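K.L.:
coordinates only, sequence not included:
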């Protein structure tokens, strides 16, 4: 990474900029040696590197990234342009914590994050073309891999460095880092099965998303192996009202599910709210001809995402916990390696999720009172 010859101390102090020459004069060495030491490049001794970094801290030197980018043909910017609804972006705590994690890895290296939410996949791809033509970013982070996803190939053709959070990319156009939840659906279903649940519903998000397809496949395989009495699979497109409506419809069926799995905590909480309202006002009579009693008559509820919402709900919601911030930090670190020209493996899996059992699955199946 090239360094600017000048740098600035905090503007509010009005202090004169500290340059590499100032550091070199302070230590009685060349500016080249100072640059090598700051950049951790070979050619200077460990003692010189230590002295330079101490002087940098003492004098308050920081790089001028505009000049740095000009000298190195880098923008010092990483792009993130997820195609999601505005409501989805504001409601999802996982994505917010993911972005915080990305920042924790980018900031120490002097990189900024260019956040450009998009309304559609086509808009997202247009943004990538624009960024590439204007050399606006050094790399991008992809999320939400889809079936026959055109984005990895496009970025490869545009020559834009990229990593995928999720995956893996079946064509290996971009390296990926995915959370290892290959056994997560099985863990959830084993937990529900141990409580006696034989009729289970899964309210997923978007049928085109790679991870949703994987979870549906795991659900079907488990149901077949364990010979569950019945399963229901519905796609909500992450619409909370749709999830709540489908939940109540299923509960009014002749043999309703005794347990529900939701793709996100927002879908789970909205459905729980709808059930609570129907139960407490005696508006819900199950298909088995009995009125439900709140909260004892509630079905078991599990969420694939965890947040304070799951803890604050009544009853609190059993959920799958992932450290989204750590995940974002690791994804950003992987991208920085790609940008630096390092060789990285095609796909890595990390952070095996943990099932956090709360009140919503704390008891075995009992007849509805």
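P.N.:
Received it, and whenever you're ready, just let me know what you need. Predicted model only: the values in this text are computed from it and were never measured.
K.L.:
use CA for all of it now, contacts and neighbours both
P.N.:
Fine.
K.L.:
how about the helices in this protein?
P.N.:
20-27, 31-38, 46-59, 65-72, 86-91, 93-106, 121-133, 151-158, 184-194, 210-226, 240-251, 265-280, 308-312, 324-339 (DSSP state H).
K.L.:
Count the residues that sit near residue 345.
P.N.:
By the criterion of other CA atoms under 10 Å, residue 345 has 12 neighbours.
K.L.:
got a list of what it touches?
P.N.:
residue 175 (CA atoms under 8 Å, 6 or more residues apart in numbering).
K.L.:
ok so, going back, could the helices of the chain go into a markdown table alongside mean neighbour count and distance to residue 318?
P.N.:
Formatted as a markdown table, the helices of the chain follow (neighbours: other CA atoms under 10 Å; distance: least, CA to CA, whole Å):
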| stretch | mean neighbour count | distance to residue 318 |
| --- | --- | --- |
| helix 20-27 | 17 | 55 |
| helix 31-38 | 19 | 48 |
| helix 46-59 | 15 | 47 |
| helix 65-72 | 16 | 46 |
| helix 86-91 | 12 | 19 |
| helix 93-106 | 19 | 16 |
| helix 121-133 | 16 | 32 |
| helix 151-158 | 16 | 34 |
| helix 184-194 | 18 | 9 |
| helix 210-226 | 16 | 17 |
| helix 240-251 | 19 | 17 |
| helix 265-280 | 21 | 10 |
| helix 308-312 | 15 | 7 |
| helix 324-339 | 21 | 18 |
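K.L.:
Between those, which one is closest to residue 142.
P.N.:
Set against residue 142 and scored by CA to CA, the helices of the chain come closest in helix 151-158, at 8.3 Å.
K.L.:
okay, the helices of the chain in CSV with distance to residue 174 next?
P.N.:
Below are the helices of the chain laid out as CSV (distance: least, CA to CA, whole Å):
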stretch, distance to residue 174
helix 20-27, 38
helix 31-38, 31
helix 46-59, 35
helix 65-72, 24
helix 86-91, 24
helix 93-106, 18
helix 121-133, 15
helix 151-158, 6
helix 184-194, 25
helix 210-226, 15
helix 240-251, 33
helix 265-280, 30
helix 308-312, 34
helix 324-339, 10
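K.L.:
Second structure follows, compare the two:
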């Protein structure tokens, strides 16, 4: 077995530097893989073509014994690519994107519905949603769950798309505020931090005028002023499960397996009323 596994992140370096999610995820991977004598090779690229070239090079050079695929789109061609290359792989995402590859699954649509119910229960009737890139399947699932639950409850939704950066959180919040929401949900902690700045610049208060809910619940949520309510995921544990799943895949023990991540739960802090 090659004593190395690969993770390719197609993100702008600035976005990746701001985003705590993958730092926590990689820590979880290493907690399982390092004692097994396996290292994690992380490659940051700017686009999907560079990601494809990385897998092809790793396979030709036998540099990794398996890979973890993230940020998949519906019908993603990376699934077929790793099969053709003979690379054991695990998908982080919905099983519908994996075409039979082992999957570490989180219920993005269900958790988005929970966030809507939480805010509806506090009397909010106009909600903003600042999503991540809509090309990603998990973003589409969150958006679908959010909109469906709001429709079921008779609520109004104002949507905007970001790229997980703080700057995109600022810009998307300015767009959403035109719809006069009394609460906004963000698909990442970093975008929520940018949103706080835009809300303040509009002479609005959190949570007096606008309640804010973030996603993932890194330490940044607790350090923000006010502290951010968040849909809290155990990202480190997701990394551990992904590592176990990849070890199974490298032993050919994980075809079609679905590994369910720990359920997220909403942690209420000062940013919601």
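P.N.:
Cool, the structure landed. Since the structure is predicted, the reported quantities are computational estimates derived from the model, not experimental observations.
K.L.:
TM value for the aligned chains?
P.N.:
The TM-score (TM-score structural alignment, normalised by the length of structure 2) is 0.94; 273 aligned residues with a CA RMSD of 1.7 Å.
K.L.:
and residue 298 of structure 1, which of the helices of structure 1 is closest to it?
P.N.:
Within these, the stretch nearest residue 298 of structure 1 is helix 265-280; the backing value is 7.6 Å (CA to CA).
K.L.:
could you say what helices and strands that closest one packs with?
P.N.:
Secondary structure elements in contact with helix 265-280 of structure 1, counted by 3 or more CA pairs under 8 Å, 6 or more residues apart in numbering; DSSP states H and E, are helix 240-251, strand 300-303, helix 308-312.
K.L.:
any idea what residue 171 of structure 2 aligns with in structure 1?
P.N.:
If you follow residue 171 of structure 2 across to structure 1 using TM-score structural alignment, you land on residue 245.
K.L.:
any idea how far residue 105 of structure 1 is from that match?
P.N.:
Residue 245 of structure 1 sits 41 Å away from residue 105 of structure 1, going by CA to CA, to the nearest Å.
K.L.:
Now tabulate the helices and strands packed on helix 265-280 of structure 1 in TSV and tack on distance to residue 273 of structure 1.
P.N.:
Conversion of these to TSV gives the following (distance: least, CA to CA, whole Å):
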stretch	distance to residue 273 of structure 1
helix 240-251	8
strand 300-303	12
helix 308-312	12
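K.L.:
Which one of those lies nearest to residue 48 of structure 1?
P.N.:
The closest of those to residue 48 of structure 1 is helix 308-312. By CA to CA, the value is 48.9 Å.
K.L.:
Which part of structure 2 matches the closest one?
P.N.:
Against structure 2, helix 308-312 of structure 1 falls on residues 219-223 (TM-score structural alignment).
K.L.:
Identify the residues contacting that stretch?
P.N.:
For stretch 219-223 of structure 2, the external contacting residues (CA under 8 Å, 6+ apart) are 189, 214, 227, 228, 229, 230.
K.L.:
if we go to 6 Å?
P.N.:
227, 228 (CA atoms under 6 Å, 6 or more residues apart in numbering).
K.L.:
Mean distance of that stretch to its aligned residues in structure 1, please.
P.N.:
Stretch 219-223 of structure 2: mean distance to aligned residues in structure 1 after superposition is 1.2 Å, counting by mean CA distance after the TM-score superposition for structure 1.
K.L.:
need the contact list for the match of residue 171 of structure 2.
P.N.:
Residue 245 of structure 1 makes no contacts at all, as judged by CA under 6 Å, 6+ apart.
K.L.:
same thing but at 10 Å, please
P.N.:
236, 270, 271, 274, 275 (CA atoms under 10 Å, 6 or more residues apart in numbering).
K.L.:
Repeat that for residue 148 of structure 2.
P.N.:
Going by CA under 10 Å, 6+ apart, residue 148 of structure 2 touches 109, 112, 113, 116, 142, 154, 155.
K.L.:
and the residue nearest to residue 247 of structure 1 when sequence neighbours are not counted, what does it touch?
P.N.:
In space, and not counting its chain neighbours, residue 247 of structure 1 is closest to residue 271: 6.5 Å by CA to CA, 6 or more residues apart in numbering. Listed by CA under 10 Å, 6+ apart, the contact set of residue 271 of structure 1 reads 240-248, 260, 262, 265, 277, 301.
K.L.:
Once you drop chain neighbours, what's closest to residue 241 of structure 1?
P.N.:
residue 270 (7.1 Å).
K.L.:
Okay, the equivalent of that neighbour over in structure 2 and residue 6 of structure 2: tell me how far apart.
P.N.:
Using TM-score structural alignment, the partner of residue 270 of structure 1 in structure 2 is residue 194. To residue 6 of structure 2, residue 194 of structure 2 is 31 Å away according to CA to CA.
K.L.:
Could you pull out the buried residues of stretch 83-92 of structure 2?
P.N.:
87, 88, 89, 90, 91, 92 (16 or more other CA atoms under 10 Å).
K.L.:
Which part of structure 1 matches that stretch?
P.N.:
Residue span in structure 1 matched to stretch 83-92 of structure 2, by TM-score structural alignment: 156-165.
K.L.:
Endpoints of the matching stretch, how far apart?
P.N.:
Start-to-end span of stretch 156-165 of structure 1 (CA to CA) is 16 Å.
K.L.:
Let me see the contact set for the nearest residue to residue 79 of structure 2 once chain neighbours are set aside.
P.N.:
Counting by CA to CA, 6+ apart, residue 98 is the residue found nearest to residue 79 of structure 2 once chain neighbours are left out, at 6.5 Å. Residue 98 of structure 2 makes contacts with 69, 72-76, 78-80, 89-92, 104, 256, 258, as judged by CA under 10 Å, 6+ apart.
K.L.:
how close does residue 98 of structure 2 sit to residue 231 of structure 2?
P.N.:
From residue 98 of structure 2 across to residue 231 of structure 2, the span is 25 Å (CA to CA).
K.L.:
same deal with residue 130 of structure 2?
P.N.:
14 Å.
K.L.:
what do those two both touch?
P.N.:
Going by CA under 10 Å, 6+ apart, residues that sit against residue 130 of structure 2 and also against residue 231 are 185, 186, 187, 188, 214.
K.L.:
Whichever of those end up buried, select them in ChimeraX.
P.N.:
Buried subset of these, written as a ChimeraX selection, criterion 16+ other CA under 10 Å:
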select :185,186,187,188,214
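K.L.:
now, the most widely separated pair of the shared contacts of residue 130 and residue 231 of structure 2?
P.N.:
Comparing all pairs in those by CA to CA, the longest separation belongs to 185 and 188, at 8.9 Å.
K.L.:
what do the two both touch?
P.N.:
Applying CA under 10 Å, 6+ apart, one finds that residue 185 of structure 2 and residue 188 are jointly contacted by 130, 131, 213, 214, 215, 230, 231.
K.L.:
Give me the spatial nearest neighbour of the counterpart of residue 87 of structure 1 in structure 2, chain neighbours excluded.
P.N.:
Aligning on TM-score structural alignment places residue 87 of structure 1 opposite residue 14 in structure 2. Excluding the flanking residues, the one nearest residue 14 of structure 2 by CA to CA, 6+ apart is residue 165, at 7.8 Å.
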